[in-house]
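J.: pasting the sequence and the predicted model now:
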Amino acid sequence: MWAIRRTSSTALRISSRSQTFSAVTFRASYAEHKIPSSLYMDKTQFPEPSCGTRLLNRYYSYSHSQPTLNHYYSSMAGTKSSGEEDDDLADGFSELEDSITDANQENNVEDENDDGIVSEPELSEDEDNDTIVPKKTRQTKQAFSALFKVIMDSSAGPVQKALDKWLEKGETISRSDISGAMVELRKRRMYDKALQLSEWLESRKQLEFTEKDYSSRVDLIAKTRGLNAAEIYIEKVPELFRTEMVYQTLLANCVRSVQVAKAEKVFNKMKELKLPMTAFACNQMLLLYKKNNKKKIADVLLLMEKENVKPTLFTYGMLIDMKGQSSDITEMEQIVETMKAEGMDPDIKIQYILAKHYIHGGHKEKAKVIMQEIEGNDLKNNRGACSVLLQLYAMLDSVADVNRVWDVCKSNPQSDEYLKAIDAYGRLKKIEQVEAVFDQMSKNFRRISAKHYATMLRVYANNKMLSKGKNLVKQMAESGCQIGPMTWDSLVKLYVEAGEIEKADSILRRASEQNRIKPFFDTYILIMDQYAKRGDIHNAEKMFRRMRQDGYVSRLKQYHSLLRAYINAKTPAYGFQERLKADNVFPNRALAEQLAQVDAFKRTAVSDLLD
């Protein structure tokens, strides 16, 4: 069990009364209650500590209220605490751990991922945070080029036919060939081809499937055919291989899609099947509630203690980041001390989070101390720190330090260092240096990836350089580079910053209609916010519907933006309470204030006089 510390009166105290516990909702309640029959109930009792765990105490002391004793059901999973209206969908974490993740990826990836325009060190535990595949050693291109080439040469045709013909020539396939091909297909987001390969391997009995292979299949189905299809497939997986890894893969996809009810259902199912409770699964739920309902964080931590699940660095990283986001610097530091007391030192991702929040909170000297720890005594022999330092020094507006770090890299930069240098100089509005880095990259790389173009495009967008942005897009198209969500996001921002909202909307609409991969959530919100500023209810509502059609479930952030349109138009919003209820969205304080402003039946002093 975790160490239990009796601390000051601010420490969390939990009633010693017994309770019935719902694994779906993780509420820290000790009162008897009834759960709808559709929800699975864990009949075990909570332990009865006289105070919370060290981690829970640290998380909830001072700035946070104690965990509520009111019971929340899964239907309320969309609820957020007040003041969270600006919480970003892609706010910085994904939990894809080594047990089911390939973190080994080539530096010059030729397609886009969905981490964001320039991913920050805390954004994911691997370079492509939506890849859930078995961990494997890096393969050389020579080891898998033949199989991969056959798949790529199949063009738009079925992969299975091309592979059948290949086998007829007497070719053989090894697991290392398959693993290498899968990695390359995933890096290029060719999930459909990867799924066809997996199905062909099983149907032709070319591979004896393991739990990792079944987990990979679940992930590919979830990405190409949806979560429901993945759930159906799991029922067809042989019972021997229907392990926690398979369900964790589905859970991760539910969390990635912010499908709260489905994620809770999957987690519930894991409890029902008595599968081992892992840090991965708990971290997924922490990630989900970090995005959706921070009030439930304490309940996950209580569950982890009850099940004796040790928090990981990722667990601590999320809690530290949440404290930093709420400007609780003292509490952020105390969680770090708790982590160290448990025998874990901050890794470079957590150091980055700490330094970032120190900078944003005005504690620049503390940030510099962390940055010196990251840098070490010899940066030339610590190249892994350069990408992080480029971003942090840019946040500090230190041109000299960005130049100094880039000087270490520029004789032989890695792909990520190019990206971070472009972003850093862009933040500093040093456009000449940005273009010099991009030109050097263009000369050194055989082919520039969409990610690199999108990063450069974002710099032009942030600096309102529409003409240069258009020329870059033409260059990108002429190069034959595949355009995806990252580029769409940068392109939309380029036109939004130039004041051409309709053009930005048109680009997004065409991207959504012509491609199987949907645009980012925040790309829609960017345009929707512009319509809201204008008080353009018609187009704001259209964007709201398009987001739903493209698979983004209604969330507080969408409703905040939509209500701003009504407020700025000085128009009452009829039936909004019913809309929120239908979407299982529960207003926080900020949304409630907006609703009050557009209440069509709000009584005023004047209306009372008239009555």
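T.: Arrived safely.
J.: from now on I want contacts and neighbour counts done on CA atoms only, so please keep to that.
T.: Will do.
J.: distance between stretch 308-321 and the chain's centre?
T.: 16 Å (Cα atoms, centre = their mean, to the nearest Å).
J.: second structure follows, compare the two:
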Amino acid sequence: MKLGDWSRVFNNLKTHFDFKNVLGVFPYSTSTTTTTGRSKMAMMGGSRKGLFRKISPIGDLSVSIVPVLDQRVEEGNSVEKHLLQFYINRLRSYRRYAHALEMSLWMTDKRYFPMSYRDVAIRLDLIAKVHGIEHAENYFNSVPKQLKGLAVYSALLYCYAREKSVEKAEALMQRMRDLGLDRSAFVFNVLLSLYYKADNYEKLDSLMQEMEEKGIARDIYTYCICLKVNAAQSNVDGIEDILRTVESDSNLASDWFFYTTAGDAYIKVGHLDKAFAMLKKSEELIEGRGIVYDNLLTRYTTLGKKEEVLRIWELYKTYVKVYNKGYIAIICSLLKFDDIESVEKIFDEWESQTPHTFKL
């Protein structure tokens, strides 16, 4: 096929996968060959007979997974709460929110497991994603007072931020202040990110000042937001000040995400050599995670570094199980370099792996 034909194919393919929400397409955390990866497989049953193996092929979100769950119990199998919690998080990571919500409800309505703060927070988030913010607000109002802790308030705040509802987010934040639930960097980061996206730097600066006055230390994600703000304002000195601050603070564990964010900041201000150096630092902190390879493929492509794209792809295949998102990332990258020969080769490789890439 010609370049234009391949581009159309993959644009349609990405849209198709996103619409279908097929398990395995968005592997934000994939199993590796490490002990951790094997232990996760063991938790999920380890074989095709496991509960998750029966749920995973149901990619159509209009098809309920409740009958599968009910059958599991009817067959005399035990279903423990910690496993259900693990499965719910797994479904969330693959954007199968409707199925994750079904499992959350089944966990309490059919198995009568008590809810923790975290369970309530996750359910609230899922309700917002599946049914909308009004349903999430109704659920929040129905939650017993003893379960309305920081996690639940933070979940609603995050939902407001995702909807870019500045007024509602600010009102909830004030309520959290009144209740003494404003003592974590995470809460401030949610609102800081919202102000950044709304280009409201005056309120962002005021909120940063509030953090300082309350003695709330900035964490690595606070500094990531600061990197984005400085990049948006073309403040190269500000970007470099943040890098020096983070790298000199032993209490801050800079991770791959921090350095890819720094790379993005340098790209935005046109310092491509410095962006390249940040991506190299990010590579040193990969820790066998598929999402990092996906990010690096995209960013090296933005820098026009085809040789780095191909090098990262080989590392990807060596250290991590590659799922559909990984194949889409590398093919889309190579299309930008007009490398049809490599695209066709990798597409054939992907096609040969199809029976595996749709499974965990």
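T.: Arrived safely. If you're wondering where the values come from, they're calculated on a predicted model, not measured in any experiment.
J.: within the helices and strands, which one has the residue lying closest to Asp182 of the second structure once chain neighbours are set aside?
T.: The shortest distance from Asp182 of the second structure to any non-neighbouring residue, by Cα to Cα, 6 or more residues apart in numbering, is to Met176 (5.8 Å). Using DSSP states H and E, Met176 of the second structure sits within helix 166-178.
J.: now for the helix or strand hosting Lys40 of the second structure, which elements pack on it?
T.: For Lys40 of the second structure, the host element (DSSP H and E) is helix 35-43. For helix 35-43 of the second structure, not one helix or strand is in contact under the criterion 3 or more Cα pairs under 8 Å, 6 or more residues apart in numbering; DSSP states H and E.
J.: related to what we said a few turns ago, average distance between the helix or strand just after the helix holding Met176 of the second structure and the first structure?
T.: Scanning forward in sequence from helix 166-178 of the second structure by DSSP H and E, the next helix or strand is helix 185-197. Helix 185-197 of the second structure, aligned to the first structure and superposed, deviates on average by 0.6 Å (mean Cα distance after the TM-score superposition for the first structure).
J.: which stretch of the first structure lines up against helix 185-197 of the second structure?
T.: Counting by TM-score structural alignment, helix 185-197 of the second structure lines up with residues 279-291 of the first structure.
J.: one more: stretch 127-141 of the second structure?
T.: Taking TM-score structural alignment, stretch 127-141 of the second structure hits residues 221-235 over in the first structure.
J.: same deal with stretch 218-238 of the second structure?
T.: Against the first structure, stretch 218-238 of the second structure falls on residues 311-331 (TM-score structural alignment).
J.: report the buried residues of the matching stretch.
T.: Using 16 or more other Cα atoms under 10 Å as the test for burial, stretch 311-331 of the first structure gives 311, 313-325, 327-329, 331.
J.: could you do stretch 201-215 of the second structure as well?
T.: For stretch 201-215 of the second structure, the neighbour count (16+ other Cα under 10 Å) marks Leu204, Leu207, Met208, Met211 as buried.
J.: counterpart of the second one over in the first structure?
T.: Residue-level alignment of Leu207 of the second structure against the first structure, with TM-score structural alignment as criterion, gives Val300.
J.: what of Leu272 of the second structure?
T.: Aligned partner of Leu272 of the second structure by TM-score structural alignment: Lys364.
J.: again with Asn77 of the second structure
T.: By TM-score structural alignment, Asn77 of the second structure lines up with Glu171.
J.: wait, is that match part of a strand?
T.: No: Glu171 of the first structure: not assigned to a strand; according to DSSP: H, G, I helix; E, B strand; the rest coil it is coil.
J.: ok, the buried residues of stretch 201-215 of the second structure vs Gln146 of the second structure, which is closest?
T.: Of all these, Gln146 of the second structure sits closest to Met211, with 27.2 Å by Cα to Cα.
J.: OK, contacts around that closest one?
T.: Ala185, Phe188, Ala217, Arg218 (Cα atoms under 8 Å, 6 or more residues apart in numbering).
J.: cool, Tyr327 of the second structure as well?
T.: Neighbours of Tyr327 of the second structure in contact, by Cα under 8 Å, 6+ apart: Ile346, Phe347, Trp350.
J.: distance to Leu157 of the second structure, neighbour count and secondary structure added to these, as JSON lines?
T.: Shown next, in JSON lines, are the contacts of Tyr327 of the second structure (distance: Cα to Cα, whole Å; neighbours: other Cα atoms under 10 Å; DSSP: H, G, I helix; E, B strand; the rest coil):
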{"residue": "Ile346", "distance to Leu157 of the second structure": "42", "neighbour count": "17", "secondary structure": "helix"}
{"residue": "Phe347", "distance to Leu157 of the second structure": "42", "neighbour count": "16", "secondary structure": "helix"}
{"residue": "Trp350", "distance to Leu157 of the second structure": "40", "neighbour count": "19", "secondary structure": "helix"}
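J.: how do these look in the first structure, which are kept?
T.: With both residues aligned by TM-score structural alignment, their matches' Cα atoms under 8 Å, the contacts of those that the first structure also has are Ile346, Phe347, Trp350.
J.: one step back: which one of the contacts of Tyr327 of the second structure sits closest to Ala121 of the second structure?
T.: Using Cα to Cα, the contacts of Tyr327 of the second structure come closest to Ala121 of the second structure at Trp350, 37.3 Å.
J.: gap between the closest one and Ile331 of the second structure?
T.: 10 Å (Cα to Cα, to the nearest Å).
J.: sticking with Ile374 of the first structure, tell me its helix or strand.
T.: Taking DSSP H and E as the definition, Ile374 of the first structure sits inside helix 364-375.
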